[in-house]
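*Asks:* Got a predicted structure plus its sequence, pasted below:
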Amino acid sequence: MTTHDLVRLDRLGPALAEATGGDAWRAATAELISGGKSNLTYLLRSAAGELILRRPPSGKLLPRAHDMGREARVQRSLSGSGVPVPEIVLYDEGGLLGIGCYVMRKVDGHVVRGRLPASYARTPREREAMAFAFADTLAALHAVDYTAAGLADYGRPEGFMARQVRRWTGQWEASKTHPVAELEELGRRLAAAVPGQERCTIVHGDYRIDNLVFSLADPGEIKAVLDWELSTLGDPLTDVGLLMLFWREEGERQISLIPGVTHLPGFPGRDAMLRRYAAASGADLSDMGYYQAFAHYKFAIIAQGIAARSAAGAMGGQDFGDLDDEILQLARDGLTFIGG
């Protein structure tokens, strides 16, 4: 499908003009922001400025995936909470593009994918500040009173982890192209060893450096947290498990889908990040092995979904290549964190 088919500026432009009071949005342009591997993200430009559009991929969607209403709702609810989020300008259930979408303000700053911007966070002190701001913002999210924020019905905290394992197993069955014995064994072990849940919080579900906007002037300041597609209410240690997966250390194999910078000299390692999060949150991290195993399981299945959507031409022309080896390695690594 073309950008015209996916964005429909003939409909979206007038709606934005009405929502913002800026008539220049009737003559907007759209450019796909590469790097998005689930929902599609477009930079919208006009004489009135820049905005960001989020919409699902084209083609057949997995059940309960790509819910734009949830993304828009949680960001609106977190406004003023201390967790920085972009302002939602417009949400539409499907009348404009034929599927749910929303438009938000563009937040100025650096989105770090694969490399640091030139002359940015050059010193060990700046890199530590960047890392600790990342951990502190996650702790701040987990400290939000979700009832006061109007999100008491945003998820079902009871039995969260067991449901998560079942949900991602179902996603695997819906998107796999062939069996992967190691991944299926990891799923069985996770289902058999679900730990007790210490507390319930808002969970981001995909918390990593390239889903944040860092201040242009200060690497230790986060301007916005992005990509709330997988957010819900549940066990916050699932976010910490993902942090551990994505936080690669020097000399480690990089994850091709998530090119990062944390392996560069000067960034603190995983143990330091866990200590920082624990100090900020007061959380008991004694079961982190389970949550790290689950993070590998979940991300392997996300990778399979990306591969399936890419092969079906549903990713706006983006091609992420053959991910079979990466999925297998994620499964094997996940098994090292959980006993049989």
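*Replies:* Everything's here; your move.
*Asks:* From here on, just use CA atoms for contacts and neighbour counts.
*Replies:* Fine.
*Asks:* Just give the number of residues close to Leu323.
*Replies:* 16 (other CA atoms under 10 Å).
*Asks:* repeat for Gln318
*Replies:* Around Gln318 there are 16 other residues, counting by other CA under 10 Å.
*Asks:* now the strand or helix carrying Gly305, how far from the centre of its chain.
*Replies:* Taking DSSP states H and E as the criterion, Gly305 maps to helix 288-311. Computed by CA atoms, centre = their mean, to the nearest Å, the chain-centroid distance of helix 288-311 equals 12 Å.
*Asks:* With stretch 85-93 instead?
*Replies:* 17 Å.
*Asks:* Following element in sequence after the helix holding Gly305, please.
*Replies:* helix 324-335.
*Asks:* Now do the buried residues in that following helix.
*Replies:* Glu326, Ile327, Leu328, Gln329, Leu330, Ala331, Arg332, Asp333, Gly334, Leu335 (16 or more other CA atoms under 10 Å).
*Asks:* With distance to Arg8 as added columns, please give those residues in TSV.
*Replies:* TSV is the format used below for those (distance: CA to CA, whole Å):
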residue	distance to Arg8
Glu326	35
Ile327	35
Leu328	39
Gln329	40
Leu330	38
Ala331	40
Arg332	43
Asp333	43
Gly334	42
Leu335	45
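*Asks:* of all those residues, which two lie farthest apart?
*Replies:* Glu326 and Leu335 (14.4 Å; CA to CA).
*Asks:* Run through the helices of the protein in chain order.
*Replies:* Counting by DSSP state H, the chain has helices at residues 3-7, 9-20, 68-78, 124-143, 160-175, 181-192, 237-246, 270-281, 288-311, 324-335.
*Asks:* of all the ones you listed, which lies closest to Gly98?
*Replies:* The nearest among those, by CA to CA, is helix 3-7 at 9.1 Å.
*Asks:* who are the neighbours of that closest one, in terms of helices and strands?
*Replies:* Packing partners of helix 3-7 (3 or more CA pairs under 8 Å, 6 or more residues apart in numbering; DSSP states H and E): strand 29-32.
*Asks:* Name the residues that touch the strand it packs on?
*Replies:* Thr3, Val7, Leu9, Leu40, Thr41, Tyr42, Leu43, Leu44, Arg45, Ser46, Gly316 (CA atoms under 8 Å, 6 or more residues apart in numbering).
*Asks:* can we see that at 7 Å?
*Replies:* With contact meaning CA atoms under 7 Å, 6 or more residues apart in numbering, strand 29-32 is reached by Thr41, Tyr42, Leu43, Leu44, Arg45, Ser46.
*Asks:* put this beside the first:
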Amino acid sequence: MSELPGMNRDALEQFLRENGIEIAGSLAVEMISGGRSNLTYKAYDDNSAWVVRRPPTSGLTPSAHDMAREWAVTRALASTDVPVAPTVAFDRDGSVLGAPMTVVDFVPGRVIRARGDLSDLTDAQIDANATELVRVLARLHAVDPAEVGLESFGRPDGFVSRQVATWARQWQSVKTRDLPDVDRLHRALEAAIPVHSASSIVHGDFRVDNTIVDADDVGSVAAVVDWEMSTLGDPLTDVALMCIYRQPVFDAVLGADAAWTSDRYPSAADLAQLYSVESGRELTNWGFYLALANFKLGVIGEGITHRALSGSDTGAGARHAADATGEFIAAGIRALSGTTS
């Protein structure tokens, strides 16, 4: 059997043994997911299973594939009521697979990823799933970073201002054409940055397919996964991004029909209101946060196409991901036009 991309089974087995993991029989490894996110594998022997994650082998954006960040936050959250996979071992310097790697216990369950994954669920089950997702996000934002050793996990002061600047710089790096409305939205965001904002641990990429739910109860989240974008920042950026991911045009960015864009889930407005109730947090300057999330996704879509045109992204629909950019930017402008200070 040929080696999987980015994987060295023998080196992984030796690493596990060196970290006190007894391998029963032979170690097998299979790919769970690859492409634009971190590469994810299931490793298993006759008795146990683990999940191994490492950055992609090409087209790297270091801040988007930070394994040390993912390791730190999942390890810290193990003592909280936020469900995460138990951590096992971390190769910080990349000596095993040629890039930093995390190993966590395999959490059995179900991942709701594609539109078809909803076909066997009732509307009541989907509502229960959405409600629990929002409750988990509210619980995450309620964790005191200092109490779990994450007080230095990020720089919450000026977080939203840096986000605006970061995605504007990213646009200049990845744009495949001139879109005047991008600069228009950027300037409007700069002018509308909230003077005061809250701070919490943020996931940075929260939606249904970045969770594992109980196989028999989709209203129970077994683990939140994909923490490489997490930091200390404004919790409303997490909520707004979760809501903007609900837009059907997000399918163009993913190159697939996503479960989370299905109209069977509650509307973005309903999700935001539920979060406000569950967290006790006011959605102050909500239009700004929606606009920032749209700005970010518009740039991300453009970046996927930029990498496809340069030959470093061959994922499904990669060359057409930028088709969504204009729609996201327009939605951002509309959202910001209703912002009140």
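*Replies:* Structure's in. What do you need? As the structure is a prediction and not an experimental result, all values here were calculated from the model.
*Asks:* Between the two ends of stretch 106-115 of the second structure, what distance do you get?
*Replies:* From its first residue to its last, stretch 106-115 of the second structure covers 24 Å (CA to CA, to the nearest Å).
*Asks:* list the buried ones in it?
*Replies:* Of the residues in stretch 106-115 of the second structure, those buried (16+ other CA under 10 Å) are Phe106, Val107, Gly109, Arg110, Val111, Ile112, Arg113, Ala114.
*Asks:* again with stretch 150-170 of the second structure
*Replies:* Neighbour-count burial for stretch 150-170 of the second structure [16+ other CA under 10 Å]: Leu150, Phe153, Gly154, Pro156, Phe159, Val160, Gln163, Val164, Trp167, Ala168.
*Asks:* Likewise for stretch 76-93 of the first structure?
*Replies:* Buried residues in stretch 76-93 of the first structure (16+ other CA under 10 Å): 76, 78, 81, 83-92.
*Asks:* Same question for stretch 313-320 of the first structure.
*Replies:* Gly313, Ala314, Met315, Gly316, Gln318, Phe320.
*Asks:* likewise stretch 40-52 of the second structure?
*Replies:* Quick answer for stretch 40-52 of the second structure (16+ other CA under 10 Å): Thr40, Tyr41, Lys42, Ala43, Tyr44, Ala49, Trp50, Val51, Val52.
*Asks:* How far does that stretch sit from its chain's centre?
*Replies:* Counting by CA atoms, centre = their mean, stretch 40-52 of the second structure comes out at 22 Å from the chain centroid.
*Asks:* Not counting that stretch itself, show me its contacts.
*Replies:* With CA under 7 Å, 6+ apart as the contact definition, stretch 40-52 of the second structure has outside contacts at 23-34, 53-54, 101-106.
*Asks:* what do you get for stretch 98-108 of the second structure?
*Replies:* So stretch 98-108 of the second structure is contacted by 49-55, 67, 71, 85-94 (CA under 7 Å, 6+ apart).
*Asks:* go again using 8 Å as the cut-off
*Replies:* Under CA under 8 Å, 6+ apart, the answer for stretch 98-108 of the second structure is 6, 42, 49-55, 67-68, 71, 85-94, 212, 214-215, 222-223.
*Asks:* same question, stretch 241-255 of the first structure
*Replies:* 206-208, 258, 260-265, 269-270, 288, 291-296, 326.
*Asks:* Neighbours of the closest residue to Arg125 of the first structure other than its chain neighbours, how many?
*Replies:* Once flanking residues are discounted, Arg125 of the first structure sits nearest to Gly266: 7.4 Å by CA to CA, 6 or more residues apart in numbering. Per other CA under 10 Å, the neighbour tally for Gly266 of the first structure reads 17.
*Asks:* now Leu6 of the first structure
*Replies:* Residues lying near Leu6 of the first structure (other CA under 10 Å) number 18.
*Asks:* In contact with it, which residues?
*Replies:* Leu6 of the first structure makes contacts with Ser58, Leu97, as judged by CA under 8 Å, 6+ apart.
*Asks:* ok, 10 Å please
*Replies:* Counting by CA atoms under 10 Å, 6 or more residues apart in numbering, Leu6 of the first structure touches Leu40, Tyr42, Arg55, Pro56, Pro57, Ser58, Leu97, Gly98, Ile99, Gly316.
*Asks:* what's the answer for Ser38 of the first structure, then?
*Replies:* 55-57, 65-66, 227, 229, 302-303, 305-306, 309-310, 314-315.
*Asks:* Which contacts among the residues you listed does the second structure share?
*Replies:* On the basis of both residues aligned by TM-score structural alignment, their matches' CA atoms under 10 Å, what survives of these in the second structure is Arg55, Pro56, Pro57, Ala65, His66, Asp227, Glu229.
*Asks:* Just send those back as TSV, with neighbour count and distance to Arg189 of the first structure too.
*Replies:* Converted to TSV, these look like this (neighbours: other CA atoms under 10 Å; distance: CA to CA, whole Å):
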residue	neighbour count	distance to Arg189 of the first structure
Arg55	21	35
Pro56	20	32
Pro57	22	32
Ala65	13	25
His66	22	28
Asp227	23	29
Glu229	20	26
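*Asks:* ok, His110 of the first structure touching Ser215?
*Replies:* Yes. The pair His110 of the first structure / Ser215 is scored as a contact, 6.5 Å apart, by CA atoms under 10 Å.
*Asks:* In TSV, list the buried residues of stretch 150-170 of the second structure along with distance to Asp181 of the second structure.
*Replies:* Output for these, formatted as TSV (distance: CA to CA, whole Å):
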residue	distance to Asp181 of the second structure
Leu150	38
Phe153	34
Gly154	31
Pro156	29
Phe159	24
Val160	20
Gln163	18
Val164	15
Trp167	14
Ala168	12
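*Asks:* which residues touch the residue nearest in space to the middle of the first structure?
*Replies:* Nearest to the mean C-alpha position of the first structure, by CA atoms, centre = their mean, lies Asp206 at 3.2 Å. Asp206 of the first structure sits next to 226-231, 238-239, 242-243, 246, 295, 299 when contact means CA under 10 Å, 6+ apart.
*Asks:* before we move on, what about Leu16 of the second structure?
*Replies:* So Leu16 of the second structure contacts Asp10, Glu22, Ile23, Val88, Ala89, Phe90, Val103 (CA under 10 Å, 6+ apart).
*Asks:* Against Ser279 of the second structure, how distant is the third one?
*Replies:* If I follow you right, that is Ile23 of the second structure. 43 Å.
*Asks:* same question, Val218 of the second structure
*Replies:* Val218 of the second structure is 21 Å from Ser279 of the second structure, where distance means CA to CA.
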